[in-house]
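# Need coordinates for the following:
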Amino acid sequence: MNTRGEQLELHEIAKAKFLEVLDTEQDKKTAALIWEKCSNMDSYIQMNFDPSVRKYLFTNDWSSIRDNINDFDTIKEFIHSEDEDNNLVPLIEILKNKKLFNNEISKDEVENERFESIISFPNFLLQINAVLNNLEEEDSTLDDKHFLNNLSWAWGDADKAKNFLFHMLKCRVLFDKYILKREYARDYKETGKWSLQRLERYNDGKGDKPKYVGTFGEDNSQNNKQLRTLQSCLRITYTSPKTMHWISLILTSLLENESCDIIEILEDYCKTKVFESKFENSSGFGFERIVFTYLDYLLYKNGYSYLGKEIIPPLYDEWQFQFRSSIEHFQPQNPVEGESWEADDLDGFGNLALITVSGNSKFSNLPPEGKITSYPSIIEQSLKLKIMKELVNFDDEKWTEEKARKHKEEMFRVLKG
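All right, here's what the predicted structure looks like:
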């Protein structure tokens, strides 16, 4: 707690611990600068730096850290600290005032208000911790309840602190380049959309400006669309920051080789999760969410046809993942009309889909045909559910136990394929 009676946040305490073990004033200045620039997660890291520092740290196109920046001391050498002096406050002030730096809003920062990170800065620090220590996938490694304890090794001495701070900056550049964000601009200014873009420099004749282009070329290129959808699949499945181990998996791989196949790495991760869930022996609410979301990703990636009719085109442009957590019984558990199904079919995967809580509430106990006609937008939430709708419309215009069984077999084939 500082002298004004305000409770210090855990990452502020951690910052003080890091600065305390550094030997020189220049080291402390460099560390404070890295920390403060990395802490603004909702803008691209390059735009958090003053232009006079940006040109020394990043490549000419701004997309990467320069090759000759390979440790903390080389960052210190290239930073013109006199340009940043007005942002530095003595260490003792950390315990007196939470507002340590002058957060003057530049035009660049206003531009970056269109983006929103999928994790907070404290969780990003825990992700770096997991990367540097090659930690196994355990919830406690990313749990902020153990925040200071998990990080305490990193301020054990000056060398450890410098190594952590250097990798914080390096991983933050990779994070902004390869991990999706929410973007609020143009038609999506209110609702937002998933965005996978890297920052590049361009000159408009008046000066250097940032532009945002697809991480893998054009924003609508196959790899970009596929990776964006795959990451959004994981984002809506593992909603708690302490379960987002897929992020440290990507960062670890990129640190080893930035040319690694992230799509293959994440697909393998999802496959492992799906098969560990023992989905073929599951029933009803016992199915894990990753089974539904990864299936929707595969349907998005490869498309789906039934009896020669294309139901879902590959890389379907009109669809994106929403936050869905409610398992829906297409044939209701307590139908308002007609007979109830036997449990094996009712709770079988062929009769289930993952939709929003509000969508589940609206569907209630309506029959499948009523759900299709009354709430078509809810049907569109899930590509699996979209297929189920087409199966209803095929043949006898009804949803039957036999159709549900065949659909289950077909979707299991897709998952295992």
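# CA only for contacts and neighbour counts going forward, please
Fine.
# how far out from the middle of the chain is stretch 246-256?
Here stretch 246-256 is found 13 Å from its chain centre; the criterion is CA atoms, centre = their mean, to the nearest Å.
# Name the residues of stretch 132-149 that come out as buried.
By neighbour count on 16 or more other CA atoms under 10 Å, the buried set for stretch 132-149 is 132, 141, 142, 143, 144, 147.
# now the residue nearest to the third one when sequence neighbours are not counted: how far from residue 351?
It refers to residue 142. Leaving aside its chain neighbours, residue 142 sits nearest to residue 242 (4.4 Å; criterion: CA to CA, 6 or more residues apart in numbering). According to CA to CA, to the nearest Å, residue 242 stands 31 Å off from residue 351.
# so what secondary structure elements neighbour the biggest helix by length in the chain?
The longest helix of the chain (DSSP state H) is helix 158-178. Applying 3 or more CA pairs under 8 Å, 6 or more residues apart in numbering; DSSP states H and E, one finds that helix 158-178 contacts helix 10-21, helix 25-39, helix 45-48, helix 72-78, helix 121-132, strand 197-203, helix 245-256.
# mind redoing it with 7 Å?
helix 25-39, helix 72-78, strand 197-203 (3 or more CA pairs under 7 Å, 6 or more residues apart in numbering; DSSP states H and E).
# a markdown table for these, including mean neighbour count and distance to residue 18?
Shown next, in a markdown table, are the helices and strands packed on helix 158-178 (neighbours: other CA atoms under 10 Å; distance: least, CA to CA, whole Å):
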| stretch | mean neighbour count | distance to residue 18 |
| --- | --- | --- |
| helix 25-39 | 20 | 8 |
| helix 72-78 | 17 | 13 |
| strand 197-203 | 19 | 29 |
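# Here is a second sequence; please produce its structure as well for comparison:
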Amino acid sequence: MNLAKNIEQVLSQNYTIPLYQRNYNWGNNEITSFLQDIYHAFRTNPLQNYYIGSLIVFRGKYGTERFEVIDGQQRLTTIHLIARFLSIGNLTIGKLKYDSRRDVEAFFNGLEKGHIAFSALDKENKNLENLIHAFEIIGNVNLEGTYDSTISLSAMKLNGNLADFSAYFFKHVMLVEVEMPSDTDVASYFEIMNNRGKQLQEHEILKAHIMAKITESNHRVVFGKIWDACSEMNAPIQKFFNSDQREKLFGKMYDEFYPNNIEHLVYEDLGEHSFSLVDMLEDKSFGPSSQEEQNNETEEEYDSLPIIDFPNFLIHVLKLTYRNTDIPLSSDKLMRIYKSIPMSEITSVSPMEFLKRLLFYRVVFDRFVVKSEYGIEDDDQEDKILDSSAGFSRSRWKLKKPIMKLVNNKYRGKKYPSLSFQNTFEDRYQERMIKLLTMLQVTYRQRKNKNYLQYILGLFDPSRPQSLKITAQEFLKKVESFTLRQFGNLNISESSDDGIDSASKSINLYAQGTNTPHFVFNFIDYLLWVDSVVNKVDHGINQNFDFVYLNSIEHHYPQVLLEHLANSIVIEKKVTLNCLGNLCLVSRRANAKLNDREPIGKAGDQRFSSSNLSPKRKIMYNITNKNKHWGEQDIYEHHLEMMKLIDNRVSILS
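Next comes the predicted model:
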């Protein structure tokens, strides 16, 4: 029996998602990774099959009519959504049914009939919310995952070059479909599958692989301890060492780095020996830090997972270490990537040298990459904005460095070294750096292909630990220069000439509607903030706004009112609606709420007028409220203002 089936064969069958399965919950991260992997396989070899996992099914009560899905429903549902987006007319697609969820069935029936305009009521339906969001994501995923790429399924469809990818998706993307025996106790099997133990992760296999090359037992212990500390991404690395270890590794003030001292750490340094009662009473080390030290230390935890996880962080370290090998910034095939590095390169860096680099780049990450104080992932943060009708609770992005302080103990009368934290940069630069780094993060939120993180880590040299002493001015200049280059890579011409013809050309260039790269909006917001706060230009924005995860492009003058728009003073109606002057970034839920409303209703709604409105959106709402309308002239003038801002980007940031 051939278990492997291509997507076309899978789609030709009928499936039911049983009631015991959870609702569809794939979001931006999962869908983006799924599509990027398929697109990469397509570009690498369009004739070779690409396997995306398994689908476990059971015929049960449906007999030969349809399969009941036991495992793989998230993947199967996503495949159906992609197929509907690709809209292949000559393809027979079987039914995807959901037990006791008629609204979901109606949703897929609507897609089958070409109904892809979703009402505000649909978007508020909890069963449909993630499905609608997923369908919107599918069209706009940056398939190459690089800053300078604008390739998406929507762009390919618009340009009429979707056929080759569609053929590959249906013919060469493969699933292994396993049919369970007819006497299977499905409920018990499902429970076992969801409670089975975790398999060893690839980064743990890589750790063992590298450690196997270490001959000295003490070094193996040191390697394992420091590797494990680096893998804990949600607290600063210094938290995982006691005061003696910190001084050896990070200097007396805990803010430097001494890589050669790694090899001089011993079992006792790392807590690998027994302690007497006298040792404990005298506060000698018996763990990462003594209880006395823990009592005096500043709690400093944050959420790194929206930025990067440890496997993807490892990929960055590998790429910076083995520069002669083209290493993709994706951890999906971590061991395969590591094994692709030539042995001559591998042997040129000893295990302990690799450990020094890993710890060094972890120090860089902690100090120079912004983090979120809350455990807020993308959509949760958007919801927090929308639900805060009385005022938005700010996201509290952090940029901190460690510092040692001596703290008095009131009972023992002794001073203990305490780990504390302070802003990485002085006040003059701190807020600007946080705005710049969060602008990059909310734009490029995926943990994979995070080029801005690779750039920042690469600014520092592990052979020169003193590079950690980079000045705020130098660091800001380098990261802003990087940002300007990313904008330049979009290859959008500038509107430097005066007159209607030039303006019309610029509107055509920036009339991509929902296909406009999100980077454009976030970059404009950063320019507006710098121009207001640093250059003292009054744009009427809220200077204390925070960048947050926004993933929907909103037409301020809605598309559904197109027929009410008079002949455009610039070009045609559709171009006017889709130009930069009529667009802003909003949250997914805000997009659902605002979808069909008049501009004056949007701008006047207190739920969407909090102090955290992004600068561009705030300006659009200010104009709407002041003029009591938003029409072609307003769109045209705002567009020209934004183009002027973009054209002056270098001088604004200088």
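# neighbour count winner among residue 242 and residue 351 of the first structure?
For the pair residue 242 of the first structure and residue 351, the greater number of neighbours falls to residue 351 (25 against 18), based on other CA atoms under 10 Å.
# Alignment lookup: the more buried one to the second structure.
Alignment note (TM-score structural alignment): residue 351 of the first structure maps to residue 582 of the second structure.
# Isn't its match up against residue 558?
No. If you go by CA atoms under 7 Å, residue 582 of the second structure and residue 558 don't touch, sitting 8.9 Å apart.
# Can you show me the strands along the first structure?
For the first structure, applying DSSP state E gives strands covering 115-116, 181-183, 193-195, 197-203, 208-214, 304-306, 309-312, 326-329, 352-355.
# And the first one, what does it pack against?
Right, strand 115-116 of the first structure. Looks like strand 115-116 of the first structure contacts strand 181-183 (3+ CA pairs under 7 Å, 6+ apart).
# go with 10 Å
Secondary-structure packing of strand 115-116 of the first structure (3 or more CA pairs under 10 Å, 6 or more residues apart in numbering; DSSP states H and E): strand 181-183, strand 193-195.
# can you name the residues of the second structure that the last one overlays?
What that stands for is strand 193-195 of the first structure. Mapped onto the second structure using TM-score structural alignment, strand 193-195 of the first structure covers residues 396-398.
# Report the contact partners of residue 584 of the second structure.
Going by CA atoms under 10 Å, 6 or more residues apart in numbering, residue 584 of the second structure touches 513-514, 518, 520-522, 550, 552-556, 614-618, 620.
# Okay, and which of those map to helices?
Reading helices off the contacts of residue 584 of the second structure with DSSP H, I get 518, 520, 521, 522, 615, 616, 617, 618, 620.
# Distance of residue 156 of the first structure relative to residue 21 of the first structure?
8 Å.
# Neighbour count: the two, which is higher?
Counted by other CA under 10 Å, residue 156 of the first structure and residue 21 do not tie: residue 21 has more neighbours, with 18 against 13.
# What residue in the second structure is paired with the more buried one?
Superposed on the second structure with TM-score structural alignment, residue 21 of the first structure falls opposite residue 213.
# Its match is in contact with residue 220, isn't it?
Yes. Contact criterion CA atoms under 10 Å: residue 213 of the second structure and residue 220 qualify, at 9.2 Å.
# Leaving out sequence neighbours, find the closest residue to residue 355 of the first structure.
residue 324 (4.9 Å).
# Map that neighbour onto the second structure.
In the second structure, residue 324 of the first structure lands on residue 550 (TM-score structural alignment).
# What separation do you get for that match and residue 614 of the second structure?
10 Å.
# Among the two, which residue is more densely surrounded?
residue 614 (28 against 23).
# list the contacts for the more buried one?
If you count contacts by CA under 10 Å, 6+ apart, then residue 614 of the second structure has 521-522, 524-526, 528-529, 541-548, 550, 584-586 around it.
# which residue in the first structure lines up with residue 561 of the second structure?
Residue 561 of the second structure maps onto residue 335 in the first structure, with residues paired by TM-score structural alignment.
# Name the nearest residue to its match, ignoring sequence neighbours.
Residue 335 of the first structure's closest residue in space is residue 365 (CA to CA, 6+ apart), at 5.3 Å.
# tell me the contacts of the equivalent of that neighbour over in the second structure?
Using TM-score structural alignment, the equivalent of residue 365 of the first structure in the second structure is residue 596. Shown in contact with residue 596 of the second structure (CA under 10 Å, 6+ apart): 119, 120, 555, 556, 557, 558, 559, 560, 561, 602.
# Centroid-nearest residue for the second structure?
residue 445 (2.0 Å; CA atoms, centre = their mean).
# Touching, residue 441 of the second structure and residue 483? I think so.
No. Counting by CA under 10 Å, residue 441 of the second structure stays clear of residue 483, with 11.7 Å between them.
# And the residue mapped onto residue 459 of the second structure from the first structure, how far from residue 38 of the first structure?
With TM-score structural alignment as the criterion, residue 459 of the second structure lines up with residue 253 in the first structure. Applying CA to CA, the value for residue 253 of the first structure to residue 38 of the first structure is 20 Å.
# One more: residue 119 of the first structure?
Taking CA to CA as the measure, residue 119 of the first structure falls 13 Å from residue 38 of the first structure.
# Kindly report the same for residue 133 of the first structure.
Residue 133 of the first structure is 20 Å from residue 38 of the first structure, by CA to CA.
# repeat for residue 270 of the first structure
As judged by CA to CA, residue 270 of the first structure and residue 38 of the first structure stand 29 Å apart.
# go on, residue 87 of the first structure?
Distance, residue 87 of the first structure to residue 38 of the first structure, using CA to CA: 14 Å.
# Spit out the contact partners of whatever residue of the first structure lines up with residue 636 of the second structure.
In the first structure, residue 636 of the second structure lines up with residue 405, judged by TM-score structural alignment. Neighbouring residues of residue 405 of the first structure by CA under 10 Å, 6+ apart: 344, 345, 346, 348, 349, 350, 351, 411.
# Show me which of these are buried.
Of these, these count as buried by 16+ other CA under 10 Å: 345, 346, 348, 349, 350, 351, 411.
# Can you tell me which of those residues is closest to residue 261 of the first structure?
Top of the list for closeness to residue 261 of the first structure, among those and by CA to CA, is residue 411 at 26.0 Å.
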